[in-house]
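Undergrad: mind looking at a prediction? Sequence and model below.
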Amino acid sequence: MTDQQPLVTVRPSERTIAADDGLAALLAAYHLRTQAEKGEAVADVDDLPDRYRAEISDPWTAFADDVVLVARLGDAAVGCLVVTAPADGQSEIKRLWTDPAFRGRGIASGLLEAALAHTTEHGVDTVRLSVWQWRTGAIALYERFGFTVTESWDARDRLVCMRRTAA
């Protein structure tokens, strides 16, 4: 008998206001973990900066022009990623997050593959992202996907900026 991993699907999240598709919970976990890693831990979502609370409370307004990908394992949302709308031939990847209970199953890779396929289909020349330098696993993942460190476009300390040209 072999153990089979349940199938993980990645698709653009449905933009339905009434449905709780798990995206808000994933974004909350992402932002709470990030604040803690920056040494600015907060007790709950209400203590996050306004812009992050806005993403969590209404992701469809916060990311109205962007593509939001959600990885699902059965009915559960287990990962997310945002691809910004192209501007001057360039898109940005943001908010890549996999629920820690589901890491090691290729979810982040699946999200990145889908995001890069989307950018290629939409004529994007360059994809960029930023990642905190202590997230070495994420940096290694991005490097496996062809991203290289580049000059920073963001003045925040300990932020690594990366980019890759479309394939």
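TA: Yep, that arrived.

Undergrad: rest of the way, CA atoms for contacts and neighbours
TA: OK.

Undergrad: what's the local residue count around residue 81?
TA: 26 (other CA atoms under 10 Å).

Undergrad: which parts of this protein are helices?
TA: 23-37, 50-57, 59-62, 107-121, 136-144 (DSSP state H).

Undergrad: and those: which comes nearest residue 71?
TA: Of all the helices of the chain, helix 107-121 sits nearest to residue 71, with 6.8 Å by CA to CA.

Undergrad: buried sites along the closest one?
TA: Using 16 or more other CA atoms under 10 Å as the test for burial, helix 107-121 gives 107, 108, 109, 110, 111, 112, 114, 115, 116, 119, 120.

Undergrad: give the contact list for the residue nearest to residue 110 when sequence neighbours are not counted.
TA: Leaving out its chain neighbours, the residue that sits closest to residue 110 by CA to CA, 6 or more residues apart in numbering is residue 10, at 6.9 Å. Neighbouring residues of residue 10 by CA atoms under 8 Å, 6 or more residues apart in numbering: 69, 70, 71, 72, 110, 111, 114.

Undergrad: let's bring in a second one:
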Amino acid sequence: MTDQREVSIARRPGRTLSVEDGLEALLLAYHLRTEAQKGEPVADADGLPDRYRLEIADPRIAFGDDVVLVALSGSTAVGCLVVTAPADGWSEVKRLWTDPAFRGRGIASGLLGAALAQAAENGASTVRLSVWNWRTGAIALYERFGFTVAESWDDRDQLMCMERAV
């Protein structure tokens, strides 16, 4: 069994991502799970909305200006998170995902901590995110890191917006 101490976090500028990073499989799992939780399950990437299929098919294009954090257990990708390039003083955290077989080991916390450090390093003064309101575990994690509910910038039903100063 893999120990939490054996997990490392690699920072990848979006334009340098490669198939070997394992990001595609993590993003696919994230999006398939999200669609199922929204009550719109799909069998594979072909059933996902175009914008999500692009992320999976070519993350270098989708996240070209961003930094992708990949949690690795040895050479296996077990978690990911995207930190967008700062715009108007803020960066966004998105696509936080940990392989279910590796949950409960602090991987999401490690990714989120690294994301906040990356945002500060990039000059952001605020980090924001959106999260589906049924993802109570993720919301609790964000609150532990000091995120608070913010006025929504996204009108999708059941989507909660949160932010915190860097």
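TA: Done, it's in. Because the structure is predicted, anything quoted here is derived from the model rather than measured.

Undergrad: so which of the helices of structure 1 comes closest to residue 6 of structure 1?
TA: helix 107-121 (11.5 Å).

Undergrad: ok, now how distant is the residue nearest the centre of structure 1 from residue 43 of structure 1?
TA: Nearest residue to the geometric centre of structure 1 (CA atoms, centre = their mean): residue 96, 1.9 Å. According to CA to CA, to the nearest Å, residue 96 of structure 1 stands 22 Å off from residue 43 of structure 1.

Undergrad: one more: residue 74 of structure 1?
TA: 30 Å.

Undergrad: any figure for the gap between residue 56 of structure 2 and residue 29 of structure 2?
TA: Distance from residue 56 of structure 2 to residue 29 of structure 2, by CA to CA: 10 Å.

Undergrad: with residue 121 of structure 2 instead?
TA: Distance from residue 121 of structure 2 to residue 29 of structure 2, by CA to CA: 29 Å.

Undergrad: residues contacting residue 6 of structure 2?
TA: The contact partners of residue 6 of structure 2, taken as CA under 8 Å, 6+ apart, are 73, 74.

Undergrad: would you quantify the distance from it to residue 128 of structure 2?
TA: 29 Å.

Undergrad: again, but for residue 114 of structure 2
TA: Residue 114 of structure 2 is 15 Å from residue 128 of structure 2, by CA to CA.

Undergrad: ok, now residue 93 of structure 2?
TA: Distance from residue 93 of structure 2 to residue 128 of structure 2, by CA to CA: 6 Å.

Undergrad: then residue 66 of structure 2?
TA: Taking CA to CA, one finds residue 66 of structure 2 at 14 Å from residue 128 of structure 2.

Undergrad: kindly report the same for residue 27 of structure 2.
TA: Where residue 128 of structure 2 is concerned, residue 27 of structure 2 sits at a distance of 20 Å (CA to CA).
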